[in-house]
Structure formats: structure tokens, C-alpha cells
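[1] for reference, the sequence and a predicted model appear below.
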Amino acid sequence: MKKGMHFSQLISDEQNKTHFIKNAGLAKPALLNELGTSNIKLNEYAYQIINSERFNPEGLSSSITIIECALADLGLTGGGNFSEINAAIVKFDLCACPVEFGTYIRLAYLEQAESNVETVNQNPHGALTIFSKPLFENEDFPRGLYLRNFNNAKWLRGYCCSDDYIWTSDARMIFQIKHPDK
């Protein structure tokens, strides 16, 4: 962690955006319809996550407050894997987002900057990864979701990676704020 870095400094950085995300209480079919109506594209991994029996959008809390920031802002200047990121966010009173909120986060982030840089087997340029706990501890099942605006299309994409995959220090992620009133 950066020396003297505190939660208040994290949220005061203009690049680190906070959002209040409301759960509309939609069941899976209505949620998929809402994404389609909003012209949000999904890849096969996103469909696997949403169609999983463990994906329960009706069991969510009514709302969460999130922050978008780079891993370097959390003190991970060399990047980090899932467990290192998880350890870093605790110091800032952040936690993993429920994966089900990924759909609502995508609907709230319709003004995401476009990136047309293609990548293979790495975190895509311009992506906003939603930091969440995987639904299954199986590395063959998608681990989570990320947002991307690619070729004039808004995407909610699922991804697979190993537990030791390292996100770069400039990778931007979305975390839940545990106590948004701070």
C-alpha cells in the first residue's frame, strides 16, 4: 500500500469513480431482456455465469456502492493475483462485488470509454474487471465478469483465468465499498 494512503484519498482521486448501484429485483429472464434492450452484448462465458444455478439475482441486497480504481491505487504497483488483490482491498474497507451485480453495473456504465485494442489471453485494454468471488472453484468455469466498450458495442463479458493470473498495476477494477458512508 502506498505510504499514508487512506480510503478518503482513494475516493478523492478524480480517476477513481464511485457509483451507487441499485438492484431492480429482476429474475434472470427479465435481466437478460434488460441487457438486450440496452444493446449490451454478452459472450458465451457471461451466459454461462448468468445461467448457472448459483447465479441468484433475486437474492441480492437492495443496493451497493462501488468504486472503480487501478490496482496501483491500492498499492499493487507490480500488479497482483486474486489473493493479493483481495488482501489489498481489505486495507481500504473494500470487498468483492456479488457477481450478480455485474449485470446492474454494466447497465450503469453505459458511458464507458471505447477501446479497440485487441488482446489475447490477457486483461483487455480498456476493460473494467468486476472483482468478485468465482461461483465455482473450477478454473474451467468462468471466474468473473468485465465491462468493455469495443468497436462501438458495450459488452458484459465473462473470463477464465488461473488463480495465479497477474493483473497489471494499471488494470482498472470495480470493488464494493463496505461502508460507503465513510
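    Looks like it arrived, so ask away.
[2] from now on I want contacts and neighbour counts done on CA atoms only, so please keep to that.
    OK.
[3] excluding its backbone neighbours, what's nearest residue 7?
    residue 92 (5.2 Å; C-alpha to C-alpha, 6 or more residues apart in numbering).
[4] the one you found and residue 153: what is the separation?
    According to C-alpha to C-alpha, to the nearest Å, residue 92 and residue 153 sit 33 Å apart.
[5] what about those two, which has more around it?
    A count of neighbours by other C-alpha atoms under 10 Å puts residue 92 above the other of residue 92 and residue 153, at 19 against 11.
[6] next, residue 165: secondary structure please.
    Classification of residue 165 by DSSP: H, G, I helix; E, B strand; the rest coil places it in coil.
[7] how many residues are close by the closest residue to residue 163 other than its chain neighbours?
    Leaving aside its sequence neighbours, residue 163 sits nearest to residue 82 (C-alpha to C-alpha, 6+ apart; 6.4 Å). The local packing of residue 82 (other C-alpha under 10 Å) involves 17 other residues.
[8] before we move on, what about residue 148?
    Neighbour tally, residue 148, other C-alpha under 10 Å: 28.
[9] secondary structure element for residue 34, which one?
    Using DSSP states H and E, residue 34 falls within helix 28-37.
[10] for that helix, packing partners?
    Identification of packing neighbours for helix 28-37 by 3 or more C-alpha pairs under 8 Å, 6 or more residues apart in numbering; DSSP states H and E yields helix 101-108.
[11] distance-wise, check the residue positioned nearest the centre of the chain relative to residue 25.
    Geometric centre of the chain, nearest residue: residue 130, 0.8 Å, by C-alpha atoms, centre = their mean. Distance of residue 130 to residue 25, given as C-alpha to C-alpha: 20 Å.
[12] let's bring in a second one:
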Amino acid sequence: MNIKGKQVYPNCPTIHRALVIGGMTKTQLIQKLQQSTIALNEYAQQLFASDIFTTSHTKYTVHTVQLTVRDLGYAKGATTHELFKRASDLGLKLCPLELAVYLRLEYVNQPEYSLNNSSKRHQAPSGSITIASEIRTEDDHFPKGFYLRRINDVLWLRGYLADHLHVWNPGDHFIFCQTTFRKT
């Protein structure tokens, strides 16, 4: 598929990662984040405290791909539902919530974007990477998932709010899982 001369997944540039996740409790993950001086916003803390955030007792390998909204064929942006449907049609899966923590712990060289360069209100901030995960609540005031960001040389794991009408911009970055999960 092409959109105005741009290649769409899987025929576009991508960033692939393999991560070993699982095997730690919520408490252990929070301690690991604190030891690594990774900051959490209030929404991330809400997710951690909720029953929505679960951890796997078993370690396993997850293969991910980082794509933009445009890479999924949406030159003018798309809703979360549209993005997740297109990703599914392309053989990609949503990520477990805990993947965001392991990725944040591993991805320490994330580029920093100036706050002067940040996005407008109700949009993904410049330089952020949203982890595509199942939306587990209809409550528009409860965080839907996590995103990664670096601000003033501080690594952040942040939760975000987005209702079903929210339109993601073409340049917004997402992490999806590829279909294979392997136990380690």
C-alpha cells in the first residue's frame, strides 16, 4: 500500500526490538524504575495501582515493531480503534501493559525533544512513543495506557488519557507486538 509516495507497513522503515518481559511483580517493577531514576506521572501511578495492570510470573520474549500512524496508512491521522484494527489486519498485536515498563528500563537512549517543541494540548508530545495496548475501560478519566518520553534528560514512563474520538497525528509513534511470543 502507498499513500502519496510513502510506503506503508510492512514496506516502510521500522524499528524492531526483542524484549524479555515477565517474571517480576508490580512492586519489583516499581523498585526497578526507582533504582533507574525513571519518573512516573500521576496517570502511570494510577495504572500501576489498578487491577488492570497485571504482570506475568513467567519470563518470555516479545518482538516489537515501532511505527507511526502514517506507517499504518493514515496520512491525516486516525482514532485508536482505527489504528488498532489496521495493525491487527496487518498481523500485529496489542502489547501487554507490562511491556511498557520493560521497554522503558531498556530504552535509555531515547532522544530528547525540547519542551518548546512539544505538541499542543490533547495530543501526543513530540518524541513520545505510545505502547499500543488493549483499552480495558470505557472511563474517559482513567488512563488508557503508557507512553515513553525523555524530558530535560529525565526518562519518563507516563500514562495517558484518550477517548474513543481522539485522533492521533500522522507522525505519532506506536509500539506493537509481532505475532510471535516465545517463552524463555
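    Great, that's in hand. Just so it is clear, the model here is predicted, and its values are computed rather than measured.
[13] residues touching the residue nearest to residue 163 of the first structure, list them.
    Residue 82 of the first structure is in contact with 163-166, counting by C-alpha atoms under 8 Å, 6 or more residues apart in numbering.
[14] before we move on, back to that, who touches the residue nearest to the centre of the first structure in this structure?
    Counted by C-alpha under 8 Å, 6+ apart, residue 130 of the first structure has contacts 97, 99, 102, 144-147, 173-175.
[15] can you check residue 150 of the first structure too?
    Residue 150 of the first structure touches 114-116, counting by C-alpha under 8 Å, 6+ apart.
[16] ok, now residue 114 of the first structure?
    By C-alpha under 8 Å, 6+ apart, the contact set of residue 114 of the first structure is 126, 148-152.
[17] and residue 63 of the second structure, by the same measure?
    So residue 63 of the second structure contacts 16-19, 177-181 (C-alpha under 8 Å, 6+ apart).
[18] how near is the aligned partner of it in the first structure to residue 21 of the first structure?
    Counting by TM-score structural alignment, residue 63 of the second structure lines up with residue 65 in the first structure. Residue 65 of the first structure sits 6 Å away from residue 21 of the first structure, going by C-alpha to C-alpha.
[19] circling back: including distance to residue 61 of the first structure and secondary structure, could the contacts of residue 114 of the first structure go into CSV?
    Below are the contacts of residue 114 of the first structure laid out as CSV (distance: C-alpha to C-alpha, whole Å; DSSP: H, G, I helix; E, B strand; the rest coil):
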residue, distance to residue 61 of the first structure, secondary structure
126, 29, coil
148, 25, strand
149, 27, strand
150, 30, strand
151, 34, coil
152, 32, coil
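[20] of those, closest to residue 70 of the first structure?
    Within the contacts of residue 114 of the first structure, distances to residue 70 of the first structure taken as C-alpha to C-alpha reach their minimum at residue 126, with 11.4 Å.
[21] can you count the residues close to the residue lying closest to that closest one once chain neighbours are set aside?
    Leaving aside its sequence neighbours, residue 126 of the first structure sits nearest to residue 115 (C-alpha to C-alpha, 6+ apart; 5.5 Å). Residue 115 of the first structure has 15 neighbours, counted by other C-alpha under 10 Å.
[22] what strand or helix carries the closest residue to residue 52 of the second structure other than its chain neighbours?
    Excluding the flanking residues, the one nearest residue 52 of the second structure by C-alpha to C-alpha, 6+ apart is residue 136, at 7.0 Å. Here residue 136 of the second structure, judged by DSSP H and E, is contained in no helix and no strand.
[23] which residues of the second structure fall in helices?
    All helices of the second structure, identified by DSSP state H, fall at 26-35, 42-49, 80-89, 98-106.
[24] quick one: closest of these to residue 56 of the second structure.
    That would be, of the helices of the second structure and by C-alpha to C-alpha, helix 98-106, which comes in at 8.3 Å.
[25] packing partners of that closest one?
    In this structure, helix 98-106 of the second structure packs against strand 15-21, helix 26-35, strand 145-151, strand 154-160, with contacts taken as 3+ C-alpha pairs under 8 Å, 6+ apart.
[26] got the buried residues for the first one?
    If I follow you right, that is strand 15-21 of the second structure. 19-21 (16 or more other C-alpha atoms under 10 Å).
[27] hmm, back to that, can you lay out the helices of the second structure as JSON lines showing distance to residue 55 of the second structure?
    Listed next are the helices of the second structure as JSON lines, based on distance: least, C-alpha to C-alpha, whole Å:
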{"stretch": "helix 26-35", "distance to residue 55 of the second structure": "7"}
{"stretch": "helix 42-49", "distance to residue 55 of the second structure": "10"}
{"stretch": "helix 80-89", "distance to residue 55 of the second structure": "22"}
{"stretch": "helix 98-106", "distance to residue 55 of the second structure": "6"}
